[in-house]
Every structure is written in structure tokens, then in C-alpha cells.
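S.K.: with the sequence up front, the predicted model follows.
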Amino acid sequence: MPSFQIFDRPSRFCGPGSDTKQLYAVTPSDIDKPDALPDSFRRFARAAGFSAREGELLIAPSGDGGIGGALFGLGQKGAPFAAGRLSRLLPAGDWALARFDGDVAQALIGFAAGGYRFERYLKPSSATQVRLAIPDSCDAAAIERTVAAIFLARDLINTPANDMQPDHLEQVFESLAGHYGATFGAIRGDELLKAGFPLIHAVGRAGEKAPRLMEMRWGRKGARTITLVGKGVCFDTGGLDIKSAAGMGLMKKDMGGAANVMALALMIMDAGLDVDLRVIVPSVENAIAGNAFRPGDIYRSRKGLTVQIDNTDAEGRLILADALTYADEELPDLLIDMATLTGAARVALGPDIAPFFTDSDALAEKLSANGERLSDPLWRMPLFAGYDARLKTAIADLTNAPAGGMAGAITAALFLKRFVGRARTWAHFDIYGHAPADRDFGPAGGEAQAIRALFETIRTN
């Protein structure tokens, strides 16, 4: 496989060949179509009472008593990601889609994503995996890189904080850069103050591992400039405004923004897009120690705006403020930031839909169209200027946590907007980065969100 991955994983795919068993993915109406199935499969389906409901699998025997093939039900809608169940339902071995009336590439991505398992801390499985053949009509490299990106984001988010601190995240980021011949650098610890990143330093200075700002550059100078910024809070206790035990339970995922921009960068570099790519990741642990930043503290940001700390648990927007200012200084054509930022976004849209904010109607339309086509759900949220006054405070330019808690996702986006003024187009993604339950597309745990829609928007723009 050409794409970088944090952990070694065998491919979920095989080449088309005579040793693959035939798999027919059908809707209920296909069972009676003469050209949809071989006669022997159709007769067996009727005799076995196969109705092609979504997720239904029927194994057809061969003449010698072995496995002759299989029928898989897509239901009435023909949802492509129903194919994610195949990795769990099919007998081990190599299979080929003899019929699928839909987007075969998306079905193959769904199949591989549905078979993902995070087993770094379990005994290695010796079982033979189910593999699907990629037909010649599909772009195998595009499918493989998409799956690799999804797995990278999931692996990073799923890794517990004892093995995914800022230094660990830096190792992965540097390895990703090295794999694609990109340049990489990092500013760590007190050097952040000298380099002009006071908010990143303030949030991360109480962590065992030094806070840092990491940066990767790749591509052709003079090409369209794409800058990605990802929130890399490797664990969030809430700081002195400490979270409850329940609130801390999933906080290893608070670097989900960094995981997703790194996965998106993988796709861009692996595809060789003609862009000038810059990826910036501020990474910290929001910990508690004698030098932790406090409620009521006021810090001057890289941009010069002063920020009053009214809640140390609103730390993500602080590190992003310095990083976005830094990104904005080079006037990128497109600036994207991704962060697991607010609980309010989850209340509004739930865990599966990625909210995004932008002033660009053209970008929003492209993202929405690509998200719908690729089954990568996202939804535009308003940058309502009427709420901007909530960021005001009496003795500083801004508060990091407006009182009252209403419209929390919007006020957080408006806070970040204060640090973006030169980029030609900007969008902020307030993702959840975690699936609370198993789905066809994958198991519960870390999740890649919006990166397929973003990649397609960047690729086709």
C-alpha cells in the first residue's frame, strides 16, 4: 500500500483474479431481474427465502459442496456503506463484487472502513481476513489512500493518552512528513514564548510533556496555498476548572482535530495534488500543576489581542488562536481548521454530522454537495455577528468563555474568526471525532470526519 499508516495493517483489498468468489449485492427488486443474477443464484435465493433486506447475507453452495458465492442485501435504498457489514459477515478469503448497482468505489471504502479494528493492545489475530477485489474500473490508489487516511485518524484518536502525548504526536507527524518528502519543524516549551506563541505555552506549560507548535510543508511553491490547522490537545483534564470523571473519560480524543488534518494531508500528498500545502498542529496537554494557567488570568495572544481566561476548560480555542494567527500571516488561499471544540456542537447536530462555519457561500456549497455525494455528513452553521458582543469583557479584548453558555459553538467560531483576517477563504470545523456506537462504516471509537468531503473539494476546485 502506498500510503503512510501509524500502525502496520494488511490491505483489505486484493486484485481481481480467478480465485475470488463472486458476491452479488442486490436490492429486493434485483432478485427478479433476469440480468441481475445467474439463474442458479436466483433459484437458490428464492428457495432460501432471501429478501435482500439491508445487511442480509446468503452463502450459496458450489456444486462440490463448498462455497460458490454469496448474495448480500442492500435494501430498498441501496446504501453503499451497508457494504461495511461484509467484512464481518463474509467467510474469510478473497471476494469480488460481481454486481453492485451504485458507486462501487464508495462501497469498497465502506467495506474496508467497516472492517477496522483497533487492536494495538490485544493479542494479534491469526485469522484470515476477508478481502474484496478492486475492479479495473475503479481507481485503486484513490480507494487505498482514503482507507489509509480513515485508519490513520482512527488510530491516533483511539490511542490512549499515555501513548499519545505531544511528543508521540510529533513522532507520527514527522514520520508522515518524511514519508512524503515534506519538511517538518517544531517549536517546544519555553521557545514558544520567544517565537511568539504565548497562548499555546500558557495552556500546555503544566503538562508533563512540553507544549509545542508543529509545522509541515509540502508541494509546489507558487501553486494554490492550502493551510490546515488542527487542535492537538492530547488530553484535557479541564485544567483548574477540572472536568468530572465522566467528562474526562473520552478526553484522549481531544486531539481529533490534529488527527483529521494529518489524515487529510495524507490524502493530498498521496494524490500528488498541485498545491502548496502547509499543516500546523499546536499540541498540549491541558493538565493541573502549580504552574497551570488560572481562571481570571489575562494573556496577550500572538495577534496582540488580550484574552481573559474565564474557563480553563475552553483551552482549545486558545491554542488555535495563536496557530491561526500564524497560519493567516502567509495569506493562504484556503485556511481550514479542525477541532473537537465544543459540546454545544454535539448538542446541535449529534456526533455523526460535522458542523462547519465559513463566510464563503461558494465553499459551503461545494463542501455540502461533496459531503452528501460521499456520505460524509456535514452541515453549515451560522457565524451570526449578533453574538460577537458576547466575547467582550471589561478588562481585556476578549473572553475565552462567554457567560451563559448559549450558542457555544457559534461564539467559539466567532472567537477564532478574530484571529483570521488575511486568508482568502476560511472554514472552521467543530468535529466530534468519535463514534459512540458501532455502525456499518466502523466500530465505536475514533472517527475521521469531513476529510473525504474536504479532499474532494480541494481536489476539484
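M.R.: Yep, that arrived. Residues are numbered from 1 along each chain as shown.

S.K.: from now on I want contacts and neighbour counts done on CA atoms only, so please keep to that.
M.R.: Noted.

S.K.: now do the strands in the stretch 51-200 of the chain.
M.R.: 57-61, 67-73, 93-100, 130-133, 183-188 (DSSP state E, counting those that start in this stretch).

S.K.: what residues sit buried inside the first one?
M.R.: In other words, strand 57-61. Neighbour-count burial for strand 57-61 flags L57, L58, I59, A60 (criterion: 16 or more other Cα atoms under 10 Å).

S.K.: before we move on, back to that, just so I know, which of the strands of the stretch 51-200 of the chain lies nearest P10?
M.R.: Of all these, strand 130-133 sits nearest to P10, with 9.9 Å by Cα to Cα.

S.K.: elements contacting the closest one?
M.R.: For strand 130-133, the elements it packs on are strand 13-14, strand 93-100, judged by 3 or more Cα pairs under 8 Å, 6 or more residues apart in numbering; DSSP states H and E.

S.K.: alright, now check it against this:
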Amino acid sequence: MTVALAPAGTDALPLHVLGADDVALWAGQQSDRIRTWVESSGFKGAIGAALMIPNDLGQPEAALIGYGTEALRNRDRFALAAAMTKLAPGTYRIDSGIEQDHLEQEALGWLLASYAFDRYRDTKVERPTLVTPDGVDGERVSIMAEAEFLTRDLINTPASDMGPQELETAARALAKRHNAKITVTTGEALLADNFPMIHTVGRASDRAPRLIDMSRGNRGPRITLVGKGVCFDTGGLNLKPGSSMGLMKKDMGGAANVLGLAHMIMASGLQVRLRVLIPAVENSVSANSFRPQDILTSRKGLTVEINNTDAEGRLVLADALTFAAEEKTDLIVSMATLTGAARVAVGPDLAPYFTDDDDAATALDLSARRMADPVWRLPFHTPYEPMIEPGIADLDNAPKGGFGGAITAALFLRRFVKEDDRYIHFDIYGWQPTAAPGRPKGGALQGARALFAALPDLLGL
């Protein structure tokens, strides 16, 4: 699917974006024919409303889209996208109605609303095209939309067609597109190369576990992205109930998100030394599944008591984070569909993140608002450290009691980077549960645009 805004200057129909209080004034300034058409149509400028305006021959000469009120726009995002699909196919240019500060966000929403997951059925529908608004970097917006589409496609693909091998194939395709280097450590080689917990979590599946390692760039600050690639999570011997297993194809959402973010970084030409690490596994049930009360030794040498085999994501991330921290890095970021506790805390729409760096948090919060990619900071609350220390081993992968589950998982991961590492962890959902403007139901990129926009501040670019 082509994801792009039309170049500035492209011949297009004028698109007037009108708030609820603007319709009568705008209509009063038009010809009697247009004013009568608008009034008789009942167009009131509500969010999600659209109206084609015909000329004397009945052909479209302009269009209106409702922009609602500021109060209603603040309750969601991508107001322009709410009505885009109601326009006739064609090319449009925004002539009025949107402040300059919001144009990039609305142009992005327009592109995001054109997404359809059509791998398994023909859903091809001709969507209207938007001309790049004045003052908007059309290439940058298109890159962000491409990244989102990549992430959505990966998450939406069922596990039968998106196992560790297929995730590797997707990473290789991205590496080839951007001339990046990629190496993959697979199966028993994980033990030989000291990635024991990645191997342990994935060994019960007939689809071999692996660590995907992609890198690009030889100048600028170093950033390493680590994404959880659990391509399906049965829960292991602590088997999930059916109601909890239904969406487990999305448990590789962290990997999908870091690949989307990597595309943004590489396609936009940021001068960084980028590395992407993805532990790709399937948490299955077999005679050689790891068990509750097993004690594993990690790459870092820390021992981990297994109190729930369904808390497997932090195990594979631990080995990958240790590997990331073995080289001097300016920023390490992990992204994972890690805990249900994060969803209880902030719901599906917000991407909670953890960092000890107040400057990084400020930069992220500001960029999240600008990029319509909401995030929320949660604490690395050090007084909870004893909760992840079982006594029989260095760490507990699933502390009892259930309190602060997102925090204790984040604290667990923090043990596998160095104290002086600049580290940010995102506990994302990776899924849009109900359709919304620019966000169809299904796989979702979360936190990645906010982080992408914050990178110049975070890395001094």
C-alpha cells in the first residue's frame, strides 16, 4: 500500500474544515446555491461529518469536513480522519480551518485512516488523497505512517504466519531496505553464545527461538532498541485461559513497535548508530517446557526463580538487555507488551514508560502531545525492589500479591542494564480495541512516534 501525501501544488478540490461555530458564517459568505445546499444538507460541522459540494453540472467542486468544538477535539485525536472516509475518492487540499500547529497531526491522521489489513481478503477501497499542507514536511509524515502500517501489519498477522522465523524475515526485509546489517542467533546457538533465558523460553516450540540483531550507522550517538518478540504466548505450563489467550498473537507487539521506530529513524536519516535487538520466541507447552520453581541463570549471571511461566517476556528481554548494555550506549529503550497491570493502571490508549532520567521524561511528554501519541510516566519505585527478590535466587520473575505489577516488571528489567545506562522502558498494549479516527481495530504502534520526535533532544542531534 502506498502511504504518501500528494505533493504541494497538485491539482485538488478545496477542502474547508469547519468547526461547529463556523458553518453559518462560512455559508453566509458563499453563493446562494452553495448556502442553500449546506443548509438543506443539515451539515453542522460535527466531528465525523463530511459534505461534498457539487457544481452546476453535479460534479464535485469542493468539500466540507466538520471539526466540532475544541472541547470535543480534546477528547480524542485525528479529528480530520474521522470524516476522511466519507469523502468521494479524489485529491483534496486544506483551504482553511486548521491551525498551523495542528496540520502535521491532522495530515498524519488522514494517512493512518487509509490503512486496511488486506492480507487475507480483498478490502481494497479507493481512499481520498490529501495534498501536503503548507508548512508540513510531507516526507516525514509519510515515513511515520509507513512505520505505523508496518507495525500494524506485523501485529495483525496471526501467529500461524508470524512466528520467530517470519519475524526474522520481516526484520531482514527492513534491513535490506535501509542497507542495515543483520545477524541472527538461532536454536542451540543461543546456548553456545550465552543467551540461556531466550533459549529456555522458546525451546518447547518446534519453531526455533532466536535473537535478531540489526544495526546501521557509524556516526553519531548510539541508541539500542530492544523489542519483546513473543510471537505467541500460551502461558507455558501456567497455561492461560482461553479468554486471555485470544489476543496473544500481539505479544510480539514490542518487536513490531521497535521495527516501526527503526524505520522512522533510518528513513528520516537521523545521524545515529542504531541497533535493534529482538528476542523472538514462541512460549509453548511441551515435554521440555520450563517449569514453575525452576531457577534459570541469565546471561548477566543473575539467577531467576520461575514462579510463573507466563511471565516469560521479561526473561527474554533480560538476556537481550544485558547484551545491549555490554557496549557503551547513549540510550537503551525496551518496548514490550509486558503486563496486564499496565492496562489496569492506564487503559489501552496510553503507553506507560519508566525512566530515571527527568530530562528524558520531559522531552517525551512534550513530543507525545505534539505527535498525538499519548504516553504516561510510571516510577521505577526502588522501595519495591525487595518484591522481586525471592531469597532462593537473585530475582523472582512473578512476585506474589499482584500489587504494582508493571513497576516490579520494570524493576526486574532495570537489573539487566548498568546503573549509569540511560534507560527507558515502555510497557505497551500494542492493540486498538475499538475503532477510532485514524486507528482501526487491531495492531497499534504506541509510544514510538513520541520517542522518535524526542530523539533530537534526548541525543543532542
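M.R.: Thanks, I have it. Because the structure is a prediction, the values reported are computed rather than measured.

S.K.: equivalent range in the second structure for the longest strand anywhere in the first structure?
M.R.: The residue-count maximum for a strand in the first structure (DSSP state E) belongs to strand 275-286. Aligned by TM-score structural alignment, strand 275-286 of the first structure falls on residues 272-283 of the second structure.

S.K.: out of the buried residues of strand 57-61 of the first structure, who's nearest S87 of the first structure?
M.R.: Nearest to S87 of the first structure among the buried residues of strand 57-61 of the first structure, counting by Cα to Cα, is L57 at 11.6 Å.

S.K.: ok, the closest one - contacts?
M.R.: A70, L71, F72, G73, L89, L90 (Cα atoms under 8 Å, 6 or more residues apart in numbering).

S.K.: next one: the residue mapped onto it from the second structure from N179 of the second structure, what distance?
M.R.: Aligned by TM-score structural alignment, L57 of the first structure pairs with A50 of the second structure. Per Cα to Cα, to the nearest Å, A50 of the second structure is found 43 Å from N179 of the second structure.

S.K.: and for the longest helix anywhere in the first structure, what's in contact with it?
M.R.: Longest helix in the first structure by number of residues, with DSSP state H as the criterion: helix 140-158. Contacts with helix 140-158 of the first structure, where a contact means Cα under 8 Å, 6+ apart, come from 1-7, 105, 108-109, 112-113, 116, 118, 134, 164, 252-256, 259-260, 262-264, 266-267, 270-271, 433-434, 445-448, 452.

S.K.: show the buried residues in the residues you listed.
M.R.: The neighbour-count test (16+ other Cα under 10 Å) marks 3-6, 105, 108-109, 112-113, 116, 118, 134, 164, 252-256, 259-260, 262-264, 266-267, 270-271, 433-434, 445-448, 452 as buried among the contacts of helix 140-158 of the first structure.

S.K.: can you map out the strands along the stretch 301-450 of the first structure?
M.R.: Using DSSP E, counting those that start in this stretch, the strands of the stretch 301-450 of the first structure run over 306-308, 334-339, 354-358, 378-381, 398-399, 426-430, 434-435, 445-446.

S.K.: average distance between the fifth one and the second structure?
M.R.: Pointing back at strand 398-399 of the first structure there. In the superposition against the second structure, strand 398-399 of the first structure averages 0.8 Å from its aligned positions (mean Cα distance after the TM-score superposition for the first structure).

S.K.: right, I'll leave it there.
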